[in-house]
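# quick one, what's the 3D model for this:
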Amino acid sequence: MTWAAFETLLTGAGTTVALSLAGLAIGVPLGLALALIRWARIPVADQLVATYVSLVRATPLLTFVLFVFFVLPTMGLELDPVPAAIVTLALNTAPFNCEIWRAGLTNFPRDQLEAAEACGMTRTLAFRRIVAPQLWRVCLGPLVSEMTILLKATPAVAVIGVVEITRAASRIGAATYDPLPPFLAATVIYTLLIAVIVQAQRVIEALIARRYGYAAP
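Predicted coordinates:
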C-alpha cells in the first residue's frame, strides 16, 4: 500500500474521530437530560422520552442515517452529509446513554437524597452537589463502552457519502484491486483508537481510586 493510500486512511480516521466526538458531545448530555426527565417522571414528557428511546434502540443505524438524510428534507430540514452524520450519531447514541444514566439514577441511594432534603437542599442543588459527582463515576464504564460502540458504528454514515475509515479503505481497495492491505490497515487503526479510549478509562479509574479510595464500578 502506498503512502498516499495510507494518508487517505488517516484522513478517514480523522473524520471518524471527529464524527464520534461530535456525536458524543451532543449525545451524552442529551442522554443525561432524557434520563433526568424519566427519573423525575415528568407527565407526558416521560412517556415521550420512553417512546423515543424504544424506537431508536430498535432501529438499525443504517436505516436511521437514511431517514435523517432523505426523509427530514421533505419536512423542511435539509442537511449536508457531515451534519446529517453528526445528527444521526448523536440522536442514535443519546437513547443508549439515557438508559445508562437512568440506571445510575435509579440505583442511587435514596437515603442520601432524603438527607439532602432534610438539610433544606433543593432538588437541583442536591443533584449538583451529591448525585452528579457520584453518578458519572458509577456510569463511567458503560459510557465508555457506548463510546467504543459509536466509534465502530461510524461506517454506517458512508451510505450518504461521508468518507470515514471503512469507506476510505473500500475506495483504496477498488482502485488497487487489492482490498486486503487497506482493510487490514483500517482494522489496525480502529484497534488503536479503541485502545486509546480504553486506556483513558483506566487512567480515569486510577485517578478515582487514588482520590476516593475505590475504583469506579
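# okay, CA-based contacts and neighbour counts for the rest of this
Will do.
# now do the helices in this protein.
Under the criterion DSSP state H, helices of the chain are mapped to 3-40, 45-58, 61-66, 81-106, 110-118, 123-126, 132-153, 165-176, 180-212.
# I'd like those written out as a markdown table, with distance to Met75 added.
Supplementary listing: the helices of the chain in a markdown table, determined by distance: least, C-alpha to C-alpha, whole Å:
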| stretch | distance to Met75 |
| --- | --- |
| helix 3-40 | 22 |
| helix 45-58 | 18 |
| helix 61-66 | 14 |
| helix 81-106 | 14 |
| helix 110-118 | 44 |
| helix 123-126 | 37 |
| helix 132-153 | 26 |
| helix 165-176 | 29 |
| helix 180-212 | 36 |
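# winner for burial among those?
Of all the helices of the chain, helix 81-106 has the most neighbours on average by mean count of other C-alpha atoms under 10 Å, namely a mean of 22.
# which helices and strands sit right next to that helix?
Based on contacts counted as 3 or more C-alpha pairs under 8 Å, 6 or more residues apart in numbering; DSSP states H and E, the elements that helix 81-106 packs against are helix 3-40, helix 45-58, helix 61-66, helix 132-153.
# and the angle for the last one with helix 81-106?
Put plainly, it is helix 132-153. Relative orientation of helix 132-153 versus helix 81-106 (axes from the mean of the first three to the mean of the last three C-alpha atoms, to 10 degrees): 140 degrees.
# elements contacting helix 132-153?
For helix 132-153, the packing partners by 3+ C-alpha pairs under 8 Å, 6+ apart come out as helix 3-40, helix 81-106, helix 180-212.
# nearest to Gly161, out of those?
Nearest of these to Gly161, taken as C-alpha to C-alpha: helix 81-106 at 6.6 Å.
# to compare against the first, here's the next sequence to fold:
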Amino acid sequence: MTGTAWILLLQGAWVTLWISGVSIALGLVFGLAIALLRTARIPVIDQLLAVYVSLARATPLVTLVLFLFLAAPTFGLSLDRNAAAILALTLNTTAFNAEIWRTAFLNFSPEQKEAALACGMTPATMFSNIMLPQMITTSLPGLVNEMTFLIKSSPAVAIIGLVDLTRVTNRISAVTYEPLPPILAAALIYMVIISVLLKLQSMTETKASRLAM
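Okay, here's the model as predicted:
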C-alpha cells in the first residue's frame, strides 16, 4: 500500500478511537449511576431503568445508530453524524456496564458495610473509600471486555457516513481494486488498539493487587 493509504487509515483509526473513547468514558459513568439507582430499589425508577437496560442490550447497534440519525429528527431530536454515533455507542455500552457495576455492588460484603458504618463513616465516605475501589477491581475484566467489544462494534457508525477506520478501508479497496492489503492493515490497527487496552488492564490489575497486599 502507498503512504497516502496508510495516512488515510490512521485518520480513520483516530475517528474510531475518539468516538469510542468518549462513548466508553460516558458509558462507565452513566453505567455506574444506573447501577446505584437500581440497587436503591426505588420501584418505578428501577423498573424504568430495567426496561432501558433490556432494550439497549437487545437492540443491534447498527439499528440504534440509524434510528438516532434518521428517525430521531421525527421526534424533534436532530443530531449530526458525530453526535448520533457517540449517543448510540454510549446508550449501548452504558446498558452493559450498568449490569457489570450492579453485579459488583451486589457482591460487596455486607459485613464490610456494617463495619465501616460502625466506625463512624458516612455512606458517601464508605462508598468512595471502600466500596468503589473494590468494585473497580472486581469489575475491571468485565468492563475491559465491554470496551473491546464496543471498539470492535464501532464500525456500525460507518453506515451513517462517518469516516471511521472501516469506511476508509472500504474506500481504499474500491479505488485500488485490491481489498486484501487495506483489510489486513485495518485488522492490524484494530489488533494494536485492543492489545494496548488489554495491556493497560493487566497493568491496572497488577497495581491493584500490590495495593491490596
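# circling back: which stretch among the helices of structure 1 comes nearest Val159 of structure 1?
Set against Val159 of structure 1 and scored by C-alpha to C-alpha, the helices of structure 1 come closest in helix 61-66, at 7.7 Å.
# relative to the whole chain's centre, how far out is that closest one?
The chain centre lies 16 Å from the centre of helix 61-66 of structure 1; the measure is C-alpha atoms, centre = their mean, to the nearest Å.
# what's the average distance of it to structure 2?
Between helix 61-66 of structure 1 and the aligned residues of structure 2, the post-superposition mean distance stands at 0.5 Å (mean C-alpha distance after the TM-score superposition for structure 1).
# okay, that helix sits on what stretch of structure 2?
Per the alignment by TM-score structural alignment, helix 61-66 of structure 1 matches residues 61-66 in structure 2.
# residues touching that stretch, excluding its own?
Ala84, Ala85, Ala88, Leu89, Asn92, Ser153, Ala156, Val157, Ile159, Ile160 (C-alpha atoms under 8 Å, 6 or more residues apart in numbering).
# I'd like those residues laid out as JSON lines, including distance to Ala33 of structure 2.
Shown next, in JSON lines, are the contacts of stretch 61-66 of structure 2 (distance: C-alpha to C-alpha, whole Å):
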{"residue": "Ala84", "distance to Ala33 of structure 2": "22"}
{"residue": "Ala85", "distance to Ala33 of structure 2": "22"}
{"residue": "Ala88", "distance to Ala33 of structure 2": "18"}
{"residue": "Leu89", "distance to Ala33 of structure 2": "17"}
{"residue": "Asn92", "distance to Ala33 of structure 2": "15"}
{"residue": "Ser153", "distance to Ala33 of structure 2": "24"}
{"residue": "Ala156", "distance to Ala33 of structure 2": "26"}
{"residue": "Val157", "distance to Ala33 of structure 2": "26"}
{"residue": "Ile159", "distance to Ala33 of structure 2": "30"}
{"residue": "Ile160", "distance to Ala33 of structure 2": "30"}
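# any idea how far the residue nearest the centre of structure 2 is from Leu198 of structure 2?
Taking C-alpha atoms, centre = their mean as the criterion, Ile24 is the residue nearest the geometric centre of structure 2, at 3.4 Å. Taking C-alpha to C-alpha, to the nearest Å as the measure, Ile24 of structure 2 and Leu198 of structure 2 are separated by 15 Å.
# same check, this time on Leu89 of structure 2
Leu89 of structure 2 is 20 Å from Leu198 of structure 2, by C-alpha to C-alpha.
# next one: Ala187 of structure 2
To Leu198 of structure 2, Ala187 of structure 2 is 16 Å away according to C-alpha to C-alpha.
# for Leu70 of structure 2, same thing?
Distance, Leu70 of structure 2 to Leu198 of structure 2, by C-alpha to C-alpha: 35 Å.
# and if you look at Met191 of structure 2?
Here Met191 of structure 2 is placed at a distance of 10 Å from Leu198 of structure 2 (C-alpha to C-alpha).
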